[in-house]
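Enquirer: okay, structure incoming, though there's no sequence with it:
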């Protein structure tokens, strides 16, 4: 299995730790955390990202606006991106679609469902 690198853009350290713990349950994956849009832009410029997970409420930019910037900086179009939010399913779906995301996850995350979804997005 090829090692896969997941970028999680999340300013809440507890949520970042939770996601890291979930991803550690899937062999061959690692998470790099960006605490804001500026860090996410820097990490995307370095390349090698296989999946982007992005919180909605960030200190310097709305998560649903960040993906367009990351794509403009060179994040390939075939790298899937998911919006991660505590908003309702309906609001999350609308925001993820308008932001160009491939899908969304709603908080609180269900560990088993998140792992199944990771398998799908990293396939």
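Expert: Alright, I've got the coordinates. Since the structure is predicted, the reported quantities are computational estimates derived from the model, not experimental observations.

Enquirer: alpha carbons only for contacts and neighbour counts from here, please
Expert: Noted.

Enquirer: what's near enough to touch the residue lying closest to residue 16 once chain neighbours are set aside?
Expert: Setting aside the residues directly before and after it, residue 16 is nearest to residue 10 in space (CA to CA, 6 or more residues apart in numbering), at 6.2 Å. Residue 10 makes contact with 16, 33-36, 54-55, 58, according to CA atoms under 8 Å, 6 or more residues apart in numbering.

Enquirer: now residue 86
Expert: Residue 86 sits next to 106-108 when contact means CA under 8 Å, 6+ apart.

Enquirer: and residue 37, by the same measure?
Expert: Taking CA under 8 Å, 6+ apart, we find residue 37 in contact with 9, 58-61, 63, 66.

Enquirer: so residue 56 sits against residue 62, correct?
Expert: Yes: Residue 56 lies in contact with residue 62 (CA atoms under 8 Å); the separation is 5.8 Å.

Enquirer: where does the residue most central in space within the chain sit, in terms of helix or strand?
Expert: In the chain, the centroid-proximal residue (CA atoms, centre = their mean) is residue 53; its distance is 0.3 Å. Counting by DSSP states H and E, the element that carries residue 53 is strand 51-55.

Enquirer: same deal with residue 17?
Expert: Counting by DSSP H and E, the element that carries residue 17 is helix 13-24.

Enquirer: distance from the chain centre to the helix or strand that that helix is followed by, please.
Expert: Later in the chain than helix 13-24, the nearest helix or strand by DSSP H and E is strand 29-34. Here strand 29-34 shows a centroid-to-chain-centroid distance of 9 Å under the convention CA atoms, centre = their mean, to the nearest Å.

Enquirer: second one coming, line it up with the first:
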């Protein structure tokens, strides 16, 4: 089974890396944890606050950060600002996960160097495709995402 048209040989077993998921909702955390369990080479690091996420991003050196925009202590935008140096150096890819379709915070975060953003709800097929893209260091197709797992516009 392939996940990326640019790399048809990519399988779940081939995908490796550390993913830091910063999310305060236990149900969302469980969903991503379940989805990542299909990727034996991917390690999940979990944080439930922005402050904890920043600390773990610096101490655990994840390959990819999936960041909820609404956290109990500081917002996702503040997390992106705090990790700006790591993002700018290319050491860290941060993708925002949000239900906000027209949030100015998304625009600001992208201007600060966030890699991409995904809209909730996210289909598992879309999650897998975008995860492979992020962990294999491929650029997103576009920065405009379609809701509910629809294919992105443009290419």
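Expert: Done, it's in. From a predicted model like this one, the values you see are computed outputs, not experimental measurements.

Enquirer: about what we covered before: the more surrounded of residue 56 and residue 62 of structure 1?
Expert: Between residue 56 of structure 1 and residue 62, counted using other CA atoms under 10 Å, residue 56 has the larger neighbour count: 23 against 16.

Enquirer: so what corresponds to the more buried one in structure 2?
Expert: Matched to structure 2 by TM-score structural alignment, residue 56 of structure 1 sits across from residue 69.

Enquirer: neighbours of the residue lying closest to residue 88 of structure 2 once chain neighbours are set aside, how many?
Expert: Excluding its sequence neighbours, the residue lying closest to residue 88 of structure 2 (CA to CA, 6+ apart) is residue 113, at 6.7 Å. Around residue 113 of structure 2 sit 21 other residues, with neighbours defined as other CA under 10 Å.

Enquirer: residue 113 of structure 2 matches what in structure 1?
Expert: Residue correspondence to structure 1 (TM-score structural alignment): residue 113 of structure 2 is matched to residue 100.

Enquirer: for residue 115 of structure 1, give me its contacts.
Expert: By CA under 8 Å, 6+ apart, residue 115 of structure 1 lies in contact with 22-23, 25-26.

Enquirer: quickly find the element holding residue 68 of structure 1.
Expert: Using DSSP H and E, residue 68 of structure 1 sits in helix 63-72.

Enquirer: ok, now which ones touch the residue lying closest to residue 88 of structure 1 once chain neighbours are set aside?
Expert: Leaving aside its sequence neighbours, residue 88 of structure 1 sits nearest to residue 106 (CA to CA, 6+ apart; 7.2 Å). Neighbour list for residue 106 of structure 1: 84-89, 92 [criterion: CA under 8 Å, 6+ apart].

Enquirer: which ones among the residues you listed map onto helices?
Expert: Those of the contacts of residue 106 of structure 1 mapping onto helices are 89, 92, per DSSP state H.

Enquirer: just the buried residues from the contacts of residue 106 of structure 1, in PyMOL please.
Expert: Typed into PyMOL, the line below selects the buried ones among the contacts of residue 106 of structure 1, using 16 or more other CA atoms under 10 Å:
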select buried, resi 84+85+92
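
Enquirer: now the contacts of residue 106 of structure 1 as TSV including distance to residue 42 of structure 1?
Expert: Formatted as TSV, the entries for the contacts of residue 106 of structure 1 read as follows, by distance: CA to CA, whole Å:
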residue	distance to residue 42 of structure 1
84	20
85	22
86	26
87	27
88	30
89	30
92	26
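
Enquirer: nearest to residue 76 of structure 1 among the contacts of residue 106 of structure 1?
Expert: residue 84 (19.7 Å; CA to CA).

Enquirer: any idea how many residues pack against the equivalent of residue 123 of structure 2 over in structure 1?
Expert: Alignment note (TM-score structural alignment): residue 123 of structure 2 maps to residue 110 of structure 1. By other CA under 10 Å, the residues close to residue 110 of structure 1 number 11.

Enquirer: how close does residue 110 of structure 1 get to residue 62 of structure 1?
Expert: 24 Å (CA to CA, to the nearest Å).
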